[in-house]
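Visitor: coords please:
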Amino acid sequence: MSVLFSPIKLRGLNLPNRIMVSPMCQYSAVDGEANDWHFTHINSLALSGAAMFCIEATHVEAIGRITPGCLGLYNDATEAALKPILASVRKRSKTAVAMQLAHAGRKGSSHTPWDGGQQIPVAEGGWQAVAPSAIAHKAGEAAPLELDAAGLARIRDAFVAAAKRAERLGIDALELHGAHGYLLHQFLSPISNKRSDQYGGSLENRMRFPLEVFDAVRAVFPATKPVGMRVSSTDWVEGGWDLAQTIEFVTELKKRGIDWIDASSGGVSPLQKIPLGPGYQVPFAQAIKQATGVTTIAVGLVTEAKQSEDIVASGKADMVALARGMLYDPRWGWHAAAELGGQVEAPPQYWRSQPATQKALFGATTFGTR
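Guide: Below is the predicted model:
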């Protein structure tokens, strides 16, 4: 029996397989509001066969967006824009829907990747970014504003407000974005955090704000629903955040009831040197799982069914998350199930699509017509 297609339980959420559609920025919102692009994108991948679909980085305040096209959940309009999309998903799919809550920090006010991704000056329609310290992400950029006590409280409260909105929308799970050089990661990394107060310096201090945000979100999101976090397991820069510190951080999160760790890496410095290759981040998920016992999700150039099966069957991670692979093959879960002997949920309109050799793929038999 395929381990990839075996069930897993996250608090009150029962998932029929170990596959998640990774949160992927679409840079297609207007004023933070989802639109027809998101309707098509989310509804399509909700039929991928993955047990859980995670909505892209959804920002908790307008200046927390990476780009002007990034999704938000910070006012009534952004909440209302997601409502019909989620209603449509629920009609057609049984997939669990998670949402990644995020704040870009000093990487905010940027152009979309296909427009170069460079910082947008305030004079050209950008905004003043904020961060743990007034240090630009890279040379030539305007420095962010260092957050004071009021700013920290505002952002913490914004995460809480977004979590409450997510619950009103019926979101099944939340993932906090603590990776890729965005705000929570900026607090963790000594490269971006040079504070001299209780939020900087020692590892304990650098962990403080991300832990406060997790505690605040966990306190308002229903106890039956899971909350996880994506982390950058290393900065890939000497003297930066690394796996040993990540394990200490996850150990603290475990005490607070974290439900999973989505183990990614990098993003806080343009000096990073990442050795890309298939499954290059899987060892991070494995090390975190072994050291802490927390449920881990492996992500990063995980593209093949047999590769995914090996990751979970060997205990290197509990789940896998796919991004580019899902965009390229929106029915990746179906094809993986066919290859590995698993079953997936599919709408009856599509039951006839299964190959003659895979009659058990959807757990349904071909029906006749009159």
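
Visitor: from here on, contacts and neighbour counts on C-alpha atoms
Guide: Noted.

Visitor: would you mark the buried spots in stretch 125-132?
Guide: In terms of neighbour count (16 or more other Cα atoms under 10 Å), stretch 125-132 has its buried residues at 126, 127, 128, 129, 130, 131, 132.

Visitor: and for stretch 328-347, what's in contact with it?
Guide: Under the contact criterion Cα atoms under 8 Å, 6 or more residues apart in numbering, stretch 328-347 has outside partners 1-2, 5, 19, 44-45, 47-50, 92-94, 304-306, 325-326, 358, 360-363.

Visitor: sorry, that was for stretch 85-92
Guide: Taking Cα under 8 Å, 6+ apart as the rule, stretch 85-92 contacts 38, 39, 42, 43, 46, 169, 347.

Visitor: let's see it at 7 Å
Guide: Outside stretch 85-92, the residues that touch it by Cα atoms under 7 Å, 6 or more residues apart in numbering are 39, 43, 46, 347.

Visitor: please apply the same query to stretch 281-298.
Guide: 233, 247, 251, 254, 259-264, 299-300, 316-321.

Visitor: please check the residues you listed and keep the buried ones.
Guide: Neighbour-count burial (16+ other Cα under 10 Å) applied to these gives 233, 247, 251, 254, 259-264, 299-300, 316-321.

Visitor: how about the buried residues of stretch 125-132 in CSV, adding secondary structure?
Guide: Below are these laid out as CSV (DSSP: H, G, I helix; E, B strand; the rest coil):
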residue, secondary structure
126, coil
127, coil
128, coil
129, coil
130, strand
131, strand
132, coil
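
Visitor: need those residues in CSV (columns: distance to residue 12).
Guide: Output for these, formatted as CSV (distance: Cα to Cα, whole Å):
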residue, distance to residue 12
126, 41
127, 40
128, 40
129, 37
130, 36
131, 35
132, 35
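
Visitor: re the thing from before, mind checking which of the contacts of stretch 328-347 land in helices?
Guide: 44, 45, 92, 305, 306, 325, 326 (DSSP state H).

Visitor: top of those by neighbour count?
Guide: residue 45 (24 neighbours; other Cα atoms under 10 Å).

Visitor: where does the nearest residue to that one once chain neighbours are set aside fall, secondary structure wise?
Guide: Counting by Cα to Cα, 6 or more residues apart in numbering, residue 45 lies nearest to residue 330, which is 5.9 Å off, once chain neighbours are set aside. Element membership for residue 330 (DSSP states H and E) is empty, with no helix or strand holding it.

Visitor: one more, for comparison:
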Amino acid sequence: MSQLFTPIELAGHTVRNRLWVAPMCMYSATDGMPNDWHHVHLAQFAAGGAGMVIAEATAVVPEGRISPEDTGIWNDAQAEAWAPITAAIRARGAVPAIQLAHAGRKASTWSPFAGRGHGSVPEGEGGWPTLAPSAVAFDGYATPAELDAAQIDALVDAFGAAAARAWGAGFEALEVHAAHGYLLHEFLSPLSNHRTDEYGGSLENRARLLLRILDAVREAAPEALLMVRFSAQDWADGGWDLAQTATVATWAAAHGAAFVDVSSGGLVAHQKITTGPGYQVHLAAGIREATGLPVGAVGEITTGPQAEAILASGEADVVLAAREWLRDPHFALRAAGELGDADLAPWPAQYLRARRRA
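Guide: I've put the predicted structure just below:
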């Protein structure tokens, strides 16, 4: 019996298998509005057999976008535009999910399609001032302003409001983005958080904003599956690490999080990281062992046997892939065949004629 194609139940939500689509920025929205590109892009993965499809990092406020072309869910019009997309995902058997995000000091940057390289978009060219826990810039980006207490309170409210809109738009799972060097990761790591108030210094203080946001999201959408994505390692001396992640993941569970999506890196430009097949899986395994929580593994996972081995070894409960889904939107259908039984995958009736029999 394949573990990859065994359903998983999380906080009362059943997901049909354990091969999910990780959130991937498309840099294709206007004024935060998802469009036909996002509809086709996300729905195809559900037809391709994914258990859950997580929409890209979606800003809870305009200034939280990574680029001017990022999606948002800070107003009702955006939520209405997401609704047919979630319906399309659900109609094809997958769970629609969204990553709620704020980019912090890494906001207002050029998209990969702008032809302007890396760096901050000037205000005169569609950019905006950025905000962060401390006035410390990411290398090569504009220096952010330090958030004050009132702005932090408003941000908590914005996450809650976005969660309510997301649930109303049909997203069944909500992932709070605390990874990849964006705002909540910036609060967690001592490399980017130099505050001396109740949001800086101790681990409890650095985690305070994340936990407040989880409370706000849970209150706004109590029936949703609440998830958190962490970068479990900064890959830089003196930074955020696996032990701190495990501690905060346990606290997050006490505040309603039912699943931990484990990635790494992104906080500083001087990170030292060696990539390769499954290079982040050991971090997921470490969080799972330390906390007992259900976790997802990521990082150059490209075949059915590789994904199956990760689950069979007990390193993770779910495998999330990103670029492999871009290369093959029917990754799950292929993965089942690679495991020797195409019938394991949830083939759409329209595609059954293409299924290879053993």
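
Visitor: what's the TM-score here?
Guide: The TM-score (TM-score structural alignment, normalised by the length of structure 2) is 0.96; 354 aligned residues with a Cα RMSD of 1.2 Å.

Visitor: which strands and helices sit next to the helix or strand hosting residue 250 of structure 1?
Guide: Following DSSP H and E, one finds residue 250 of structure 1 within helix 243-255. When contacts are defined as 3 or more Cα pairs under 7 Å, 6 or more residues apart in numbering; DSSP states H and E, helix 243-255 of structure 1 packs onto helix 282-292.

Visitor: what about the helix it packs on, distance to the chain center?
Guide: 18 Å (Cα atoms, centre = their mean, to the nearest Å).

Visitor: how about stretch 124-135 of structure 1?
Guide: 23 Å.

Visitor: state the number of residues packed around the counterpart of residue 252 of structure 2 in structure 1.
Guide: The alignment partner of residue 252 of structure 2 in structure 1, by TM-score structural alignment, is residue 253. When neighbours are defined as other Cα under 10 Å, residue 253 of structure 1 has 23 of them.

Visitor: and residue 253 of structure 1, what does it touch?
Guide: Taking Cα under 7 Å, 6+ apart, one finds nothing in contact with residue 253 of structure 1.

Visitor: and it, how far from residue 88 of structure 1?
Guide: As judged by Cα to Cα, to the nearest Å, residue 253 of structure 1 and residue 88 of structure 1 stand 34 Å apart.

Visitor: same deal with residue 285 of structure 1?
Guide: Counting by Cα to Cα, the gap from residue 285 of structure 1 to residue 88 of structure 1 is 33 Å.

Visitor: name the residue in these two with the higher neighbour count.
Guide: residue 285 (28 against 13).

Visitor: could I get the full set of strands for the stretch 251-370 of structure 1?
Guide: For the stretch 251-370 of structure 1, applying DSSP state E, counting those that start in this stretch gives strands covering 261-264, 296-299, 319-322.

Visitor: the first one against structure 2, how far on average?
Guide: Pointing back at strand 261-264 of structure 1 there. For strand 261-264 of structure 1, the mean deviation from structure 2 after alignment is 0.6 Å (mean Cα distance after the TM-score superposition for structure 1).

Visitor: ok, residues contacting that strand?
Guide: Residues contacting strand 261-264 of structure 1 (Cα under 7 Å, 6+ apart): 179, 228-233, 281, 284-285, 295-300.

Visitor: repeat the analysis, applying 6 Å as the threshold.
Guide: Residues outside strand 261-264 of structure 1 that contact it (Cα atoms under 6 Å, 6 or more residues apart in numbering): 228, 229, 230, 231, 232, 233, 285, 296, 297, 298.

Visitor: the helix or strand encompassing residue 153 of structure 1 vs structure 2, average distance?
Guide: Secondary-structure assignment from DSSP H and E places residue 153 of structure 1 in helix 149-168. Following the fit onto structure 2, the mean deviation recorded for helix 149-168 of structure 1 is 0.7 Å by mean Cα distance after the TM-score superposition for structure 1.

Visitor: map residue 188 of structure 1 across to structure 2 for me.
Guide: Residue 188 of structure 1 maps onto residue 188 in structure 2, by TM-score structural alignment.

Visitor: its match: neighbour count?
Guide: Counted with other Cα under 10 Å, residue 188 of structure 2 comes out at 33.

Visitor: OK, contacts around it?
Guide: With Cα under 6 Å, 6+ apart, residue 188 of structure 2 has these contacts: 206, 207.

Visitor: would you check how far apart it and residue 232 of structure 2 are?
Guide: 11 Å.

Visitor: next one: residue 12 of structure 2
Guide: Distance from residue 12 of structure 2 to residue 232 of structure 2, by Cα to Cα: 26 Å.

Visitor: now do the helices in the stretch 101-250 of structure 1.
Guide: Ranges of helices in the stretch 101-250 of structure 1, per DSSP state H, counting those that start in this stretch, are 149-168, 183-188, 203-220, 243-255.

Visitor: tilt between the first one and helix 203-220?
Guide: Inter-element angle recorded for helix 149-168 of structure 1 and helix 203-220: 40 degrees (by axes from the mean of the first three to the mean of the last three Cα atoms, to 10 degrees).

Visitor: which residues touch helix 149-168 of structure 1?
Guide: Residues contacting helix 149-168 of structure 1 (Cα under 6 Å, 6+ apart): 60, 73, 213, 217.

Visitor: give me the neighbour count for the second one.
Guide: Using other Cα under 10 Å, residue 73 of structure 1 has 30 neighbouring residues.

Visitor: give the contact list for it.
Guide: Counting by Cα under 6 Å, 6+ apart, residue 73 of structure 1 has contacts 60, 79, 162.

Visitor: ok, those vs residue 199 of structure 1, which is closest?
Guide: For the contacts of residue 73 of structure 1, the minimum distance to residue 199 of structure 1 (Cα to Cα) is 20.5 Å, reached by residue 60.

Visitor: and the closest one, what does it touch?
Guide: Residue 60 of structure 1 neighbours (Cα under 6 Å, 6+ apart): 73, 74, 158, 159, 162.

Visitor: in a markdown table: those, plus distance to residue 340 of structure 1.
Guide: As requested, those are exported to a markdown table (distance: Cα to Cα, whole Å):
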| residue | distance to residue 340 of structure 1 |
| --- | --- |
| 73 | 38 |
| 74 | 42 |
| 158 | 43 |
| 159 | 39 |
| 162 | 38 |
